[in-house]
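[1] Predicted model follows, preceded by the sequence.
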Amino acid sequence: MSPPTEFVRNSGGSIISRNALEGVAPIRWAFREEPATEVDNGWRFLSAIDDDAYLSVPANMTVVSFNTVVEIEPAVLPLLYLPVGSDIAIHREAGGPILLIDRPSGTPLQL
């Protein structure tokens, strides 16, 4: 596998579910926590089919470059600089645009 395209230099690492990384299901949820390390950007990405049982298995999550996540789902690129505590749903309309929705308010983001 070739290195990811560098959309953003030094964008750090993100945690992503293997379902999303391996293309089993699209990324549906993104949230930002306090970074765990210096290279962690705090972003966590979950797929549309991840449930509590799946997420309770640590091996089902992995660390990748944020640029890898952008290769999988380009719509997440503008999320990088949102603050810790951000909680985003990625909503896809059949044949329409992808909406990034602030989950607490239900409001589409204007990024």
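    Cool, the structure landed.
[2] only C-alpha atoms for contact and neighbour calcs from this point on.
    Will do.
[3] in this structure, which spans are strands?
    Per DSSP state E, the chain carries strands over the ranges 13-17, 27-32, 40-47, 61-65, 87-92, 98-102, 107-108.
[4] Around residue 80, count how many other residues there are.
    Per other CA atoms under 10 Å, the neighbour tally for residue 80 reads 16.
[5] How about the contacts made by residue 44?
    14-16, 30-33 (CA atoms under 8 Å, 6 or more residues apart in numbering).
[6] Any chance of a markdown table for those, columns neighbour count and distance to residue 75?
    What follows is the contacts of residue 44, written out as a markdown table (neighbours: other CA atoms under 10 Å; distance: CA to CA, whole Å):
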| residue | neighbour count | distance to residue 75 |
| --- | --- | --- |
| 14 | 22 | 15 |
| 15 | 21 | 17 |
| 16 | 24 | 15 |
| 30 | 22 | 11 |
| 31 | 20 | 14 |
| 32 | 21 | 16 |
| 33 | 15 | 19 |
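[7] Pick out the most distant pair among these.
    Farthest-apart pair in the contacts of residue 44 is 16 and 33; separation 13.0 Å (CA to CA).
[8] try this one side by side with the last:
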Amino acid sequence: MPDYIEFIPKAGACTVTKNVLSGQGKVRWMVREPSKGPADNGWIIMSHLDTSEYLQDGSNWDIADFNSVCMIEPALIGIWDFPVGSDLQIVRDDKGIHIVDTPTGREIPQEEHFIPPQFRQQN
């Protein structure tokens, strides 16, 4: 696997748990908060292993380039431009990977997913 792929130009950095970065946990929850600085895109990424206690310990968090986290879980590419306040989760089942709005349980249809400029069809 290449060291780095820029899926999204100038995607910025996100806050992510060490379980995601280490590969121990699969990406499960994604919440977008207001940016805390110019490089911060506001995304907070958590794994399926992360408990409330784990999340409360600041040493279990890191800052990572969003594109690097997309290399771990490509489904994140599709949520990049969702608005602040988004509360999403990845659901894996026998039909694949789905992005679901956590509060409503609504599956986000493919046509609402972000497509990086280099992969958009030209008309």
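    Sure, I can see it. The structure presented is a predicted model; accordingly, all values stated were derived computationally and were not measured.
[9] follow-up on the earlier one: in TSV: the contacts of residue 44 of the first structure, plus distance to residue 100 of the first structure.
    Listed next are the contacts of residue 44 of the first structure as TSV, based on distance: CA to CA, whole Å:
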residue	distance to residue 100 of the first structure
14	18
15	19
16	17
30	9
31	12
32	14
33	18
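[10] Go through those residues and say which is closest to residue 101 of the first structure.
    residue 30 (10.0 Å).
[11] which residues touch the nearest residue to that closest one once chain neighbours are set aside?
    Leaving out its chain neighbours, the residue that sits closest to residue 30 of the first structure by CA to CA, 6 or more residues apart in numbering is residue 45, at 4.6 Å. Applying CA under 8 Å, 6+ apart to residue 45 of the first structure gives the contacts 14-17, 20, 27-31.
[12] so what corresponds to residue 76 of the first structure in the second structure?
    Superposed on the second structure with TM-score structural alignment, residue 76 of the first structure falls opposite residue 76.
[13] Any idea which residue is closest to the centre of the first structure?
    The residue lying closest to the centre of the first structure (CA atoms, centre = their mean) is residue 45, at 3.2 Å.
[14] longest helix of the second structure?
    helix 66-72 (DSSP state H).
[15] residues of that one that come out buried?
    Neighbour-count burial for helix 66-72 of the second structure flags 66-71 (criterion: 16 or more other CA atoms under 10 Å).
[16] and residue 8 of the first structure, how many neighbours?
    So residue 8 of the first structure, with other CA under 10 Å, has 12 neighbours.
[17] From residue 42 of the first structure, how far off is the nearest residue to it once chain neighbours are set aside?
    Using CA to CA, 6+ apart and skipping the chain neighbours, the partner closest in space to residue 8 of the first structure is residue 67 (6.8 Å). From residue 67 of the first structure across to residue 42 of the first structure, the span is 14 Å (CA to CA, to the nearest Å).
[18] From the contacts of residue 45 of the first structure, pick the one nearest residue 90 of the first structure.
    Of the contacts of residue 45 of the first structure, the one sitting nearest to residue 90 of the first structure (CA to CA) turns out to be residue 28, at 4.9 Å.
[19] Hmm, that closest one is touching residue 99, no?
    No. Here residue 28 of the first structure lies out of contact with residue 99, judged by CA atoms under 8 Å, at a distance of 10.6 Å.
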